[in-house]
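Asks: Fold the stuff below for me.
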Amino acid sequence: MAKKLRVGILFGGRSGEHEVSLLSAASILKAIDRKKYDVVPIGITKEGRWLGAGDAHGLLEGQESAAGRKLRAGDPETTPGAKLLHEGMPTLLAPVPVSASSTGELKRRLSDQASAIDVVFPVLHGTFGEDGTIQGLFELAGIAYVGSGVLGSSAGMDKDVMKRLFAQAGLPIVKHVTVLRSQWEGSPRKTIAQIEAALKYPLFVKPANLGSSVGISKAHNRRELGPALDEAAKYDRKLVVEQGVVGKKSGARELEVAVLGNDEPKASVVGEIIPGKEFYDYEAKYLSEGSVPVIPAKLTGAESKKIREMAIAAFRACDLAGLARVDFLMEPDGKRRIYINEVNTLPGFTQISMYPKLWEASGIKYTDLITRLIELALERQGEKQRNVYSRD
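Replies: Down below sits the predicted model:
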C-alpha cells in the first residue's frame, strides 16, 4: 500500500478573520479524504501562539466571535461544536514566535518538520496568513503549501497594489483614492477635500490589507466619511476609498468566480450574491440571515464568458497559484458595465462558502476540490525544485 501523504491543516491566526478561519478549517477537516491523507491539525491563537492537536481541539470547539456571538456558517454539521480534532493525533511542534534574532532557529525547527509534513494547507484568512508572511515561512523551510506564493499572496491582499496590477493588465476598475492613516490623522480636512474632489458619493472605505469585509463602511455623505475612515484606520495604515457603482434604484450586482490551477488556471461558472443588507459586509456574510447566493448568475452567455476570462486575467496579473475567488461589480442599469473588484487568495472554505459552491456547480465536489488543491501545491513545489539558486 502506498504511503499516505501527511497534510498539515493550519488555521486560526491573529487577523480579524480568525473566526472565519475556524469555520473553514472545521469543514476541511471533516471532508478531506482520509484514505489518501494523514491529517495534522495546527492551530494559531489570536495572540499568535502555535498549538498542536490537543489544544487546537479547544480552539475549534469555541467558535465564538469577539463579540461573543456564534458565527452563522449555515452548515449545521460544522458550526456547532466542530469536534473534529481527535485527541492523540500527531502534533506538529510549530515554533512560537519570539524575536527577530531567532529567525535562524525558527527556520531550523520548521525545516526539521519538513520531512514529517508533505504539504501544508493554510486556512488562514487575512493578515499574517493570506498576505505572504506565512508563505515566506514555508518557503524558508522548503515545505509545499496550498495557494499563492509570497508575491501573489501579498499583492492579492493589498487592495492598492492589486488595483495597480489590474490597471496594468487593462482590466476595468472603479475610480478610487488611496490615503495613508498618517495623512488622514494629520490633515483630516485636506484628506476629505482630496477624496471629494476625485470621487462622488456614495463611497466605500476599506483597509487596504484585510478581507471578509472587515473594517469596510459605506459613506453616503461627508458626515459618514470621517467615521468610515476612522474605522478602516483601525486595521491598516493604507486606506482605499472607492466610488460606489450604483444605479438609480439599486446598487451594483456582486458577481464572483472561482479560479483553480497554477500556470493553466480554469474558471468556474459565475455566481451572484444578493446581500441581505445594503452591501455584502462582514455582518451579512457571517452573522445575519438574508444574503442569497445565485449559482449560476443570471447573465447572458457573452457576459458570463467575459467575466470568466477577466477572472483568469486577474489571477495571472497578480501571479496567483492554486486558488482564488475573483469578485466583480456590475452596473445595475442599462449599460451593465462590469468592473473587477478584487481577488481573494484564500477565500472562505466551508461547504457553503462561495468558492466551493461555485466549483460544485462546475462539476467538482468539495472533497475532490480539497484533493486537487493539495495536488496543485505539490505540483508547484516540484516546479520550484527545478530552480537553481547557486552557480556552483
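Asks: going forward, measure contacts between C-alpha atoms and count neighbours the same way
Replies: Will do.
Asks: Which residue is the nearest non-sequential neighbour of K206?
Replies: I216 (4.6 Å; Cα to Cα, 6 or more residues apart in numbering).
Asks: cool, F128 as well?
Replies: I134 (6.2 Å).
Asks: buried ones in stretch 172-179?
Replies: 172-173, 176-179 (16 or more other Cα atoms under 10 Å).
Asks: picking up where we left off before, test my guess that the residue nearest to K206 contacts L203.
Replies: No - judged on Cα atoms under 8 Å, I216 makes no contact with L203 at a distance of 10.4 Å.
Asks: Could you count how many residues lie near the residue nearest to K206?
Replies: Burial of I216 is recorded as 25 neighbouring residues (other Cα atoms under 10 Å).
Asks: and it, what does it touch?
Replies: Shown in contact with I216 (Cα atoms under 8 Å, 6 or more residues apart in numbering): 204-207, 228, 231-232, 281.
Asks: Mark which of these are part of strands, please.
Replies: 204-207 (DSSP state E).
Asks: now, which of these sits nearest D55?
Replies: D55 lies nearest to P207 out of the ones in strands among the contacts of I216, by Cα to Cα, at 31.9 Å.
Asks: And the closest one, how far from I295?
Replies: Applying Cα to Cα, to the nearest Å, the value for P207 to I295 is 29 Å.
Asks: more neighbours, those two?
Replies: Shown here are P207 and I295; by other Cα under 10 Å, P207 has more neighbours (30 against 19).
Asks: Using the three-state scheme, assign L346.
Replies: Counting by DSSP: H, G, I helix; E, B strand; the rest coil, the backbone at L346 sits in coil.
Asks: quick one: it and E130, what's the gap?
Replies: 6 Å.
Asks: With A233 instead?
Replies: For A233, the distance to E130 - Cα to Cα - is 19 Å.
Asks: the more surrounded of those two?
Replies: Between A233 and E130, counted using other Cα under 10 Å, the more crowded position is E130 (31 against 22).
Asks: doesn't L124 make contact with that one?
Replies: Yes - with contact defined as Cα under 8 Å, E130 reaches L124; the gap is 6.3 Å.
Asks: Common neighbours of those two, please.
Replies: With Cα under 8 Å, 6+ apart, E130 and L124 have common neighbours L346.
Asks: quick one more, to check against the first:
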Amino acid sequence: MKINLFVLYGGKSVEHEVSLKTALTVLGSVDQSKFDVYPVYITREGQWRCAGLQEQPPAGMENLVPKREDAAPGQASESIGNVLLRYFSVEGKKAALPLLHGSNGEDGTVQGLLELLDIPYVGNGVLGAALTLDKDVSKRLLEQAGIRQTRYISFGLGEWLEQGPALMERVQRELGLPCYVKPATLGSSIGISRCENVRQLSEGIEEAFRYDRRLVVEREIPGREIQVAVMGNDRPIASMPGEFIHRHRFFDFESKYMDKELVMSIPAELPEGVTARIRGTALRAYRALCCSGLARVDFFLDAEGELYLNEINALPGFTGTSMYPVMWERTDGTTYSELIEKLIDYAFMRHAEKETIRYTR
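Replies: Next up, the predicted model:
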C-alpha cells in the first residue's frame, strides 16, 4: 500500500522562493509508485492550500501554487483546519515532508504541529529545528561542547537602541574589522552584511534588525568554506566534505543562487587528516544540537589548517544541484530519489521510537 506523503512548502518567510525551488525538485522526484503525494502550499501570509492528490509532477514554478478556487478561504487558522480535515485525515500510512526554509517552518513551529497530529515527519524535531535556526543559542551550546568557532558577539534590538555607540566600540575592540553581521534566525545569507568599516557596520546592524530582533556579529575567518552532509537519528553518518569554488569574497544570496559559474568540488581537496576531523566534528555538532533526520554542517578552514564551525543548517538547499544531495551522491552513490526515501525512513524510525515512550504512570 502506498504511503500518503504531505509535502509542505512556501511559507511565511523571506526564504519563500528558496522553498519553492526545493519543492519543484522534490515533487518531481518522489516515486509515485510508492507514495501518494499531496502538495501543500503555504502562502506568504501563512494560509495553507492543497488541491489534493498530485496526478503529475509540476512542470514549473507556476504550477506549485494552487488556484484560488482550490484554496481554503479565510484566516490562516481556518485554512490549516480545512486542509487537515480534508486531506490529512485520509486513510492509510502517512508522513510529512516539510520543505520550509527559515522562519515559521524550519524553526520548530510546523514540527510542533506535526507532533500534535502524531504524524511522522522528515527532518529535525522541535528542539533540533529551533536550536539550529537560532545562531545565538546554537553558538552557546557548541561552545559548551568544546567545538571551535569564530569569535562572536550577540545582542538584541533593545540593547542596540539603548547602547548603540558602546556596542559599536565593543565589536571593533573584540572582533575587529572586517566582520559579519547576521540576523539570529535566518538562512540563505539573507540580511547578512560583510562590514569593512564603521559606516558599513552601522548599516549592516540596521539591515539585520529588519529581519530579526536579535543578531550575531562574527569575526571574519579568511580561508576556505567547507561543507559536509549529515543524515540519521541516534547514529548519524557524515558524507565526504565538499566546497564551492567561486570568486566571491562574500558568498551572499545572489552568489549562492544566481551565479552560474559556481563549481562544486566533492570531495574537497584537503590535507591529510582534515577530512576525518571535519566529518567527526560535524557529527559532534549534530548531536550537540539535538539534530535528527538531516543537516548540513558548514566550516571555515584557515591558512594554518585551523578548523572553525560556521553553522548548522537543519534544512539545507535540496534541489538536484544543491550541495547536500550531491555530496551524498558522490560519497556513496545515493541518488536524489533514494535520498528522499532514506529521509522518510528515518522519520518513521524516529516516530516508532517515540511511540515506546510512556505518558502515564
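Asks: Same list (the contacts of I216 of the first structure) but as a markdown table, adding distance to D263 of the first structure.
Replies: Below are the contacts of I216 of the first structure laid out as a markdown table (distance: Cα to Cα, whole Å):
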| residue | distance to D263 of the first structure |
| --- | --- |
| F204 | 33 |
| V205 | 33 |
| K206 | 31 |
| P207 | 30 |
| A228 | 39 |
| E231 | 38 |
| A232 | 35 |
| D281 | 32 |
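Asks: From those residues, pick the one nearest E19 of the first structure.
Replies: Distances from E19 of the first structure to the contacts of I216 of the first structure, taken by Cα to Cα, are shortest for D281, at 15.2 Å.
Asks: can you tell me which helix or strand L24 of the second structure belongs to?
Replies: Using DSSP states H and E, L24 of the second structure maps to helix 16-27.
Asks: In the first structure, what residue corresponds to S255 of the second structure?
Replies: The equivalent of S255 of the second structure in the first structure is A284 (alignment by TM-score structural alignment).
Asks: that's a strand at that match, yeah?
Replies: No - secondary structure assignment (three-state DSSP) places A284 of the first structure in helix, not in a strand.
Asks: Break down the stretch 101-250 of the second structure into its helices, ranges please.
Replies: Listed in chain order, the helices of the stretch 101-250 of the second structure (DSSP state H, counting those that start in this stretch) span 109-117, 126-133, 135-144, 157-174, 198-208.
Asks: Comparing the fourth one with the first structure, how large is the average distance?
Replies: Overlaying the first structure shows helix 157-174 of the second structure at a mean distance of 1.7 Å from the equivalent residues (mean Cα distance after the TM-score superposition for the first structure).
Asks: one step back: dump the buried residues of stretch 172-179 of the first structure to a markdown table, plus distance to L10 of the first structure.
Replies: Output for these, formatted as a markdown table (distance: Cα to Cα, whole Å):
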| residue | distance to L10 of the first structure |
| --- | --- |
| P172 | 35 |
| I173 | 33 |
| H176 | 35 |
| V177 | 35 |
| T178 | 32 |
| V179 | 33 |
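Asks: In those, find the pair that's most separated.
Replies: P172 and V179 (21.0 Å).
Asks: In the second structure, what residue corresponds to A193 of the first structure?
Replies: A193 of the first structure maps onto E169 in the second structure, by TM-score structural alignment.
Asks: Let me know how buried its match is, in neighbour terms.
Replies: When neighbours are counted by other Cα under 10 Å, E169 of the second structure comes out with 13.
Asks: mind checking how far it is from G176 of the second structure?
Replies: 10 Å.
Asks: Equivalent analysis for M61 of the second structure, please.
Replies: For M61 of the second structure, the distance to G176 of the second structure - Cα to Cα - is 43 Å.
Asks: Looking at the two now, which is surrounded by more residues?
Replies: Using other Cα under 10 Å as the criterion, M61 of the second structure and G176 rank with G176 on top: 16 against 13.
Asks: returning to that earlier point: what is the aligned counterpart of the residue nearest to F128 of the first structure in the second structure?
Replies: Checking TM-score structural alignment: I134 of the first structure goes with V110.
Asks: And the strands in the stretch 1-150 of the second structure?
Replies: Along the stretch 1-150 of the second structure, counting by DSSP state E, counting those that start in this stretch, strands occupy 3-10, 35-42, 48-50, 94-98.
Asks: okay, the second one sits on what stretch of the first structure?
Replies: The reference is to strand 35-42 of the second structure. With TM-score structural alignment as the criterion, strand 35-42 of the second structure aligns to 37-44.
Asks: what's the longest helix in the first structure?
Replies: Counting residues, the longest helix found in the first structure (DSSP state H) is helix 366-384.
Asks: what does the match of strand 35-42 of the second structure contact?
Replies: With Cα under 8 Å, 6+ apart, stretch 37-44 of the first structure has contacts from 4-14, 29, 50-53, 55-56, 59, 85, 89-92, 94.
Asks: And it against the second structure, how far off on average?
Replies: Compared with the second structure after the fit, stretch 37-44 of the first structure shows a mean deviation of 0.5 Å (mean Cα distance after the TM-score superposition for the first structure).
Asks: What residues sit buried inside that stretch?
Replies: Across stretch 37-44 of the first structure, burial judged by 16+ other Cα under 10 Å covers 37-44.
Asks: what's the farthest-apart pair in those residues?
Replies: Pairwise over the buried residues of stretch 37-44 of the first structure, using Cα to Cα, the maximum falls at Y37 and I44, 21.7 Å.
Asks: Alright, calling it a day.
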